[in-house]
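> Build me a model:
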Amino acid sequence: MPSLDGSTLEGGGQLVRVALALSAITATPLHLYNIRANRAPPMRSGLKESHLAALHWLADQTGASVEGAELGSQDVKFRPRRRAGARTGVQKQQTGEHDAVNHRHRHHHTIELKKPGSVWLVLQAILPYAVFGMAKGEKRVDFTLTGGTNVDKSMSGEYVQQVMLPTLHKIGLPATVQVEIVKRGWACGVAPEIGEVKVGGGLEGFQVVNRGEIEKISISIVAHPESLRRQVIDKVTQQVGQRFKVPIVEAVVDEDSGHESRFYLLLVAHSSHGWRIGRDFLGTGAKIRSAGQVERLVEESVSRAVAALDTELRHGGCVDEHLQDQLVIFQALARGSSVVDAGIGRGDGTLHTQTVRWVCKEMLGEEECAGS
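I've put the predicted structure just below:
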């Protein structure tokens, strides 16, 4: 049984999620200890609700026996009883029905967080298993994830829809994945998320190289009121035009957040070879009470997002630093070698990327994920 020190390198929740996903896919018993042990206050060490939600779902799918699955636990043993693709029957938290139109069996899974923790971090753990681990064949799998959609230190729904999923599709992910935001979950709310996964096949080695020219930059703004969104779009258009000389700047999401304290901005650069690079800005949740505060929010959000995107583009890679670590598990599970060009000076990747590579090497006994 592999024993992984959960405080290694970045030592966060991503280490836990990737290790559990690989354990479930390969039916390899796993011992995790010192889970998030180096997290300083006010953050708590050990397992959080989102980690437990993914753990319980994976345990349900694989019939795993689990020890230490409780909030704050720093020591967990996860022993899958069924190898990936060997599931039988309908599991708890799942309903099955036959789709007569498409002649395929359909399963629905619901994972609920009582607090607005990020549903995208839960997806990070369950998506690899849904793609590589569930029974192969013509099957449709629907997920309803309830929790936070716009959460600090996490991907957003827009980033998943506009950057991560298009890249996964481009590299040949053997599934059609769609994500619909039914209702947003901010720091003070709960929001259901629906995604569809068509499961089957394997993933061949892939090459994420040769970015090409940046042809356009898209804007996603979720804020209140409309006048604030107009100011942000105008400011982005102005700064992007000055800094990047990109011929097309367009707003693809222009949505009312319902409250002035809820603010989110995403900029995505689209390359001529189909790669996407994104950087974003999430508001602090503070209420906006004056015209001066509005002006400062517009300036800060746009300047920070544009500067971060500029930094990414100057590296010259095909992916941003956040997507680089998301792709590592797919590199490790693909048949054959894969290359991901994250740009000059990023061969080793961020601490998150290095951490996921370490987990893959420890779990799989291979170094396929060690490429650039």
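
> When you work out contacts or count neighbours from here on, use the C-alpha atoms and nothing else.
Will do.

> Give the other helices and strands that the biggest helix by length in the chain contacts.
Looking across the chain with DSSP state H, the single longest helix is helix 291-315. Identification of packing neighbours for helix 291-315 by 3 or more C-alpha pairs under 8 Å, 6 or more residues apart in numbering; DSSP states H and E yields helix 226-243, strand 264-271, strand 276-282.

> For it, list every residue counted as buried.
Neighbour counts over helix 291-315 (16 or more other C-alpha atoms under 10 Å) mark 294, 297-298, 301-303, 305-306, 308-310, 312-313, 315 as buried.

> circling back to that earlier point, would you turn the helices and strands packed on helix 291-315 into JSON lines with distance to residue 354 and mean neighbour count?
Listed next are the helices and strands packed on helix 291-315 as JSON lines, based on distance: least, C-alpha to C-alpha, whole Å; neighbours: other C-alpha atoms under 10 Å:
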{"stretch": "helix 226-243", "distance to residue 354": "31", "mean neighbour count": "17"}
{"stretch": "strand 264-271", "distance to residue 354": "24", "mean neighbour count": "23"}
{"stretch": "strand 276-282", "distance to residue 354": "20", "mean neighbour count": "23"}
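
> Please name whichever of those is nearest to residue 19.
Closest approach to residue 19 among those (C-alpha to C-alpha): strand 276-282, 26.1 Å.

> Show me what the closest one is packed against.
strand 264-271, helix 291-315.

> Out of the ones you listed, which is closest to residue 157?
Among these, the nearest to residue 157 by C-alpha to C-alpha is strand 264-271 (10.2 Å).

> and the angle for the closest one with strand 276-282?
170 degrees (axes from the mean of the first three to the mean of the last three C-alpha atoms, to 10 degrees).

> relative to helix 226-243, how tilted is strand 264-271?
Relative orientation of strand 264-271 versus helix 226-243 (the same axes, to 10 degrees): 30 degrees.

> Helices of the stretch 1-150 of the chain, residue ranges please.
For the stretch 1-150 of the chain, the helices defined by DSSP state H, counting those that start in this stretch cover 13-26, 49-62, 119-132.

> Proceed likewise with the subsequent sequence, for comparison:
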Amino acid sequence: MIELDGSQGEGGGQILRTGLALSMVTGRPLRIERIRARRPKPGLMRQHLACVLAAADVSGAQVEGAELGAQTLCFSPGAVRAGDYRFAIASAGSCLLVLQTVLPALMLADAPSRVRLSGGTHNPMAPPFHFLQRAYAPLVRRMGADLQLTLRRCGFYPAGGGEVEAAIHPAAGGLQPFDLLARGAPKAAFAECLAPGLARNIARRELDAVGAAMGWSGDQLRIGEQRQNEGPGNALMATLEYEQVTEVFCSLGERGLSAEEVARRLVVEVRAFQAGNAAVGAHLADQLALLMGLAVWQSGRSAAFTCSELTEHTRTNCAVIERFLPVRFALEVEGSQLAVKAARVAMA
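The predicted structure is shown next:
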């Protein structure tokens, strides 16, 4: 049994999600204590409980401690089963974090799967739908699996009600790692605003502010299709396409925050990434670590990527991966870049 301390490193929900994902993939039972110990409200919140229940459904697991507020969980997986699944969060919690929990197991299953999810689609402290669709899914496909994502309805805090569909096709012959050391030449850049249920001039003001700061105009400033279920919401996004990778940045509107401030926050993130030359940003680095770890484990070949920042989130994620897989990460500084290198090792 793998035992994890939920207070280690960044001490949040990622330890739980990565632990569940790798428990399913390896078939190794998991016990995790002090779940989300570093958060203001420790223990399982609704979206974390949804991750546990989804993982149990996909793997036929036996679970102890699957209840709201629980800080200790025992998870004993069975065989992963491909199929059609529906998972819902009865709140605005991120349904995309639920998808990321079950995705590794379904990518390595023996048949395709379809997953329908409902809940939040554009949340603070979680990857928005467009990040997964434009930045993350292409890397999954590059490793040999296929992930197709469809946004049916947007879901914003506090109403939720978003709907997402994911079609997952496992990689024939297993996942294959690759090096991602440079982003390559720029191909396209644009801003997009979702503002369902809000006055149209809010989206226009945000886009105009981004355009003025970045020198973007015309087709680079887009009002997104309004696919919304309940309640108002606002997500301002910037997409940067390069030869080797696509990055997506998101700034969420909130009550009392001006359209111009929403735009300013986005511009700060975009400019910081453009000022460097690493292949991926901090958030994509965190997501890529698990993909690379699985691919290195399956293939036996090493891989590396460069990133603009090594967050505590990424370091913690790498540490959890190393507990389950015969893979070791080296986090190094190479000139002006940070490199994450993964290699397979013999297990004791």
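
> what about residue 90 of structure 1, how many neighbours?
Counted with other C-alpha atoms under 10 Å, residues neighbouring residue 90 of structure 1 total 11.

> surely it meets residue 96?
Yes. Taking C-alpha atoms under 8 Å as the definition, residue 90 of structure 1 is a contact partner of residue 96 at 6.8 Å.

> Residue 85 of structure 2: neighbour count?
Residues near residue 85 of structure 2, counting by other C-alpha under 10 Å, number 15.

> Relative to residue 94 of structure 1, how far out is the equivalent of it over in structure 1?
Using TM-score structural alignment, the partner of residue 85 of structure 2 in structure 1 is residue 109. For residue 109 of structure 1, the distance to residue 94 of structure 1 equals 5 Å [C-alpha to C-alpha, to the nearest Å].

> Over to residue 185 of structure 1?
For residue 185 of structure 1, the distance to residue 94 of structure 1 (C-alpha to C-alpha) stands at 23 Å.

> Give me the more crowded residue out of those two.
More crowded of residue 185 of structure 1 and residue 94, by other C-alpha under 10 Å: residue 185, with 23 against 17.

> residues contacting the more buried one?
Residues in contact with residue 185 of structure 1 (C-alpha atoms under 8 Å, 6 or more residues apart in numbering) are 116, 147, 148, 149, 150, 191, 192.

> Can you show me the strands along the stretch 51-200 of structure 1?
For the stretch 51-200 of structure 1, the strands defined by DSSP state E, counting those that start in this stretch cover 65-67, 75-79, 94-99, 104-112, 139-147, 177-181, 191-199.

> Nearest to residue 270 of structure 1 among those would be which one?
Checking the strands of the stretch 51-200 of structure 1 against residue 270 of structure 1 by C-alpha to C-alpha gives strand 177-181 as the closest, at 19.5 Å.

> In terms of secondary structure, what does the closest one contact?
For strand 177-181 of structure 1, the packing partners by 3+ C-alpha pairs under 8 Å, 6+ apart come out as strand 191-199.

> Can you tell me which of the contacts of residue 185 of structure 1 is nearest residue 234 of structure 1?
For these, the minimum distance to residue 234 of structure 1 (C-alpha to C-alpha) is 22.9 Å, reached by residue 150.

> What residue in structure 2 is paired with the closest one?
Taking TM-score structural alignment, the alignment pairs residue 150 of structure 1 with residue 122 from structure 2.

> Report how many residues lie close to the counterpart of residue 63 of structure 2 in structure 1.
The equivalent of residue 63 of structure 2 in structure 1 is residue 66 (alignment by TM-score structural alignment). Residue 66 of structure 1 sits with 17 neighbouring residues when counted by other C-alpha under 10 Å.

> Can you tell me the closest non-neighbouring residue to residue 66 of structure 1?
Counting by C-alpha to C-alpha, 6 or more residues apart in numbering, residue 66 of structure 1 lies nearest to residue 78, which is 4.8 Å off, once chain neighbours are set aside.

> Which position in structure 2 pairs with that neighbour?
Here residue 78 of structure 1 is matched to residue 75 in structure 2, going by TM-score structural alignment.

> One more: residue 198 of structure 1?
In structure 2, residue 198 of structure 1 lands on residue 169 (TM-score structural alignment).

> and its match, how far is that from residue 288 of structure 2?
Between residue 169 of structure 2 and residue 288 of structure 2 the distance is 18 Å, computed by C-alpha to C-alpha.

> More neighbours: which of the two?
Using other C-alpha under 10 Å, the more surrounded residue of residue 169 of structure 2 and residue 288 is residue 169, with 22 against 19.

> which residues sit in contact with the more buried one?
So, once contact is read as C-alpha under 8 Å, 6+ apart, residue 169 of structure 2 ends up touching 107, 111, 112, 113, 145, 146, 147.

> Please spell out the ChimeraX selection for the buried subset of the residues you listed.
This is how ChimeraX selects the buried members of the contacts of residue 169 of structure 2, with burial counted by 16+ other C-alpha under 10 Å:
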select :107,112,113,145,146,147
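
> So of the contacts of residue 169 of structure 2, which two are at opposite extremes in space?
Pairwise distances across those (C-alpha to C-alpha) peak at 13.2 Å, for the pair 111 and 147.

> what's the counterpart of residue 45 of structure 2 in structure 1?
Matched to structure 1 by TM-score structural alignment, residue 45 of structure 2 sits across from residue 48.
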